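[1] sequence unknown, structure follows:
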């Protein structure tokens, strides 16, 4: 059937624009510029070099909406290589954009590189940070929030506003000094403090020196705010609480949770949560916001406490008195386990799609493989202090893994990572997990280290189905939650304990699996999971090709093109879209008119 006349032509143009997302680029794509540079700041009263983003510490919040295409141009004005990673943001079919050394060549000083990925079928609270050379210990981080499309209803009443809070332990030594200490086989020792939104503690008692700039969060009485909280620190789990206010847990790293009230919650390194907090207290004074360390000697670590102020617009005075107490569970080892397993999916809520989150019945899927990853305290390997998983301390190959595959670079890495701890000498190696595409696997994280750890997997969310103290055995599977376990991308593993996760390997690429504690990660406690579709796939449906602006290094250094500006890259994309529109329109017009 032909469509005739100008109205028909307009219909064709509208149809093609709609199909290719070319007429509504403001809705379909978002563009951001992030410039990493050094500035001098004194968050704990001591001048030091920190890493700013666009001149600010912490960096700006990136706000996007489900399914948008995101372009982030990162300009490196540091004096060393850099990459920015987006943990928890599930880049479908494009690990090329992941921002870690196993998948990306680093951005050299004075260069820029534009990341391009889609936040496909995703919502939630995340953050970005520089992934190389211990740089996160100096800053460079910021919040990354993915909001629902308007057609998907929220499982709660629309809040009156959004608030972002980053918490993290902090050292007054710069990141180069910290990594030098690790290189020399030393422990980092106790942090110098805890920052809230890049600022030091409010002077709640005489232990806090004068002149420290603290964070103030201003709110209106009676209103409800969604508060996104990220632990962006080095290695310390922090207990987060707001004096006299209930924290109604709403979401964590992309999944809506059962809405339980907490007076405080442990937030481990690399984790993100969002709470609904109603300002229902009287305004006789301001209130404390506290982030204090956990799993440490509280008496010794007392000064390592972050304190900010919650200020009602009609407040009549400053916050005074003692800080709200942390959990009193010194003699109750079950407390932290019970708290963790109480965080569960809201299975009736819609996430990024209109179907309920619980419609994916993960507990009914047969497990195709089991991997047990065992961590122990750092040890000396070949005269250097190293951290291991299953006895292997990872060394990043000179050429990123997937680039080595595409350009047939042999010997760059090994697909021989053991699925169980082996009784053999510890070693450093570029050993990678050879994973099976479309597999549904069980990963057991066994922490035989002396510190609580966080582990993270790029490119995926996984179901946290079990957690306990002790050595994991197959009998523990009987205690797994196979119905409403929370799905997330970063989970804690208690010292002397284990955490079990289930993950569906449906995202092709090479994905980093690592300790999120910066010291352990820096010392080699990581590997990669190579998830490749080995079936014939000439149309390349399961993985995007190497990006046109790819950086090359290692054995492929000869392929590196001259530096391009972000503007030229975006112009190239715009030109390509314009040409695609013309070609498609021509075909439609030729066919229909």
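    Okay, I see it. Keep in mind that what you see is a predicted model, and the values were worked out from it rather than measured.
[2] going forward, measure contacts between C-alpha atoms and count neighbours the same way
    Fine.
[3] Determine how far stretch 292-306 lies from the middle of the whole chain.
    25 Å (CA atoms, centre = their mean, to the nearest Å).
[4] In addition, the following structure is provided for comparison:
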């Protein structure tokens, strides 16, 4: 018995030692099985991409500084990469989930992503980044909560509500790809989904019977945090809830100055948090609406997304016409002015105790200036392509970051032009040479007739200005140098420009692209390479043990599925759990 008591005390001491070593940053483990399922979001059976059998996929819900481990099993019939949109992944572009940094996960393989949500809070989402797969699903919400010691700049809501909106085609992503490959437009989508479901039948002429729609149940008098993500293909959507104010509180990791909106334009790839108080009399349910913007309203009425907000004491079904979208047919500045009104809350804490605005971006000297101009699609070598600065990006067989790691020559050129090319457009793997700890000004110039949104991986950017016409040096006089919102995805209106500033302090190779899937698929992207001249693991984590190899490095790839090799930190976390169980058993022995 004495030996048992000695062993029990020994286990308890070991467990306490491991706890002290590993308690700093907790781990959150997820298993994702990505597969095809049959669903009928618009009333007709079609193939969609599900995560763990769900469409949309499960919510990742973690807290600042958590280590997130996601094991992804690819049960599709084509390569797969999962991208964590807006998650900055400090020091680790190895986990970014785009072709410039990662080899794809082959069918029937699994691969484990591991990254830390360092110093981040807010509303984000994940999605498959290859082959226009997001047009068929595979997306889900990614929430990062404040640590308990960091206050949020509003009263704690009664609950969280996730709403994923987006345009939707009955054709799956492979059919959409074939259309683009043959030079055709995708055309008008077949609908707008809300949380993977079609519209409520508010109008029997426009909406057929038998479509499953989203219903969100709420308690009267309570305030909820409503997180809205536009995960669609290419359509900007206006979001609104009948008879309810939307108090904007956060956008892609930055708390905003709190302002009420009756509706807000949410562009492809963007995420917002609203505080919505359920202050109506519940005489009936209320419409949740997501409708297309900058299109022919009468033609597009049939693709409006409609869900239902249901009070627990509601006395009947939603009724009457839908709440109206902004009537700005003859005022093209309405939406832009709305976007300009979204400001950073510089007095609120972000993920750390210091106020968000303490960065004081307006007083930092700019080291590099890039004007990135897109135009209408062009023909290059007989194929329809899209461009930035006259270059249509070609993804190499060997990912850029992997080529750097192994010094593979000729994979890409570090010569992306600072201004648009004057010659004919061309196909290139051309990359921006970023300066580590530099402060880059990027002007996104949209010389196309369609709305574009742009996303930069690995960073939040400061949105300092936007206007119609061509950007000039004098345009800097209109910049907001104090409380421009910091976010990862920004809109650029047709025939207009948007200026952003970004501090290049995150080492890696980071994708900058349009979020419009058709334009992205046809080449409207590039990468920013940020290298610390001093080799150190303090600014970039080493290549992961389970890295996949392809292209010129295919010979390094083991034939078996190597992703079963869990990282040391993941292993130690599981070991700690085992030791804790043993310690519990030991305590039972002691008490006995």
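    That came in fine, so what should we check first? From a predicted model like this one, the values you see are computed outputs, not experimental measurements.
[5] and the residue lying closest to residue 220 of the second structure once chain neighbours are set aside, what does it touch?
    Ranked by CA to CA, 6 or more residues apart in numbering and with sequence neighbours excluded, the top spatial neighbour of residue 220 of the second structure is residue 278, at 5.2 Å. Counting by CA atoms under 8 Å, 6 or more residues apart in numbering, residue 278 of the second structure makes contact with 218-223, 244.
[6] Narrow those to those in strands?
    Cross-referencing the contacts of residue 278 of the second structure against strands under DSSP state E gives 218, 223.
[7] preserved in the first structure, out of the contacts of residue 278 of the second structure?
    Retained contacts for these in the first structure, judged by both residues aligned by TM-score structural alignment, their matches' CA atoms under 8 Å, are 218-223, 244.
[8] Would you format the residues you listed as CSV with neighbour count and distance to residue 477 of the second structure included?
    As requested, those are exported to CSV (neighbours: other CA atoms under 10 Å; distance: CA to CA, whole Å):
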residue, neighbour count, distance to residue 477 of the second structure
218, 20, 46
219, 17, 48
220, 17, 47
221, 13, 45
222, 13, 44
223, 20, 40
244, 19, 37
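[9] Now tell me what touches stretch 443-451 of the first structure from outside.
    295, 370-377, 453, 471-472, 493-503.
[10] whoops, I mixed them up, stretch 405-422 of the first structure
    Residues outside stretch 405-422 of the first structure that contact it (CA under 8 Å, 6+ apart) are 370-374, 390-391, 397-399, 401, 404, 430-434, 555.
[11] Buried residues in that stretch, which are they?
    For stretch 405-422 of the first structure, the neighbour count (16 or more other CA atoms under 10 Å) marks 412-413, 417-419, 421 as buried.
[12] rewinding a little: and the two most separated of the contacts of residue 278 of the second structure?
    For those, with distances taken as CA to CA, the pair at the greatest spread is 219 and 244 (14.0 Å).
[13] And stretch 461-475 of the second structure, end to end?
    18 Å (CA to CA, to the nearest Å).
[14] thinking again about what came up before, in strands only, show me the contacts of stretch 405-422 of the first structure.
    Per DSSP E, those map to strands at 370-374, 433-434.
[15] counterpart of stretch 44-64 of the second structure in the first structure, which residues?
    Here stretch 44-64 of the second structure aligns to the first structure at residues 46-66, judged by TM-score structural alignment.
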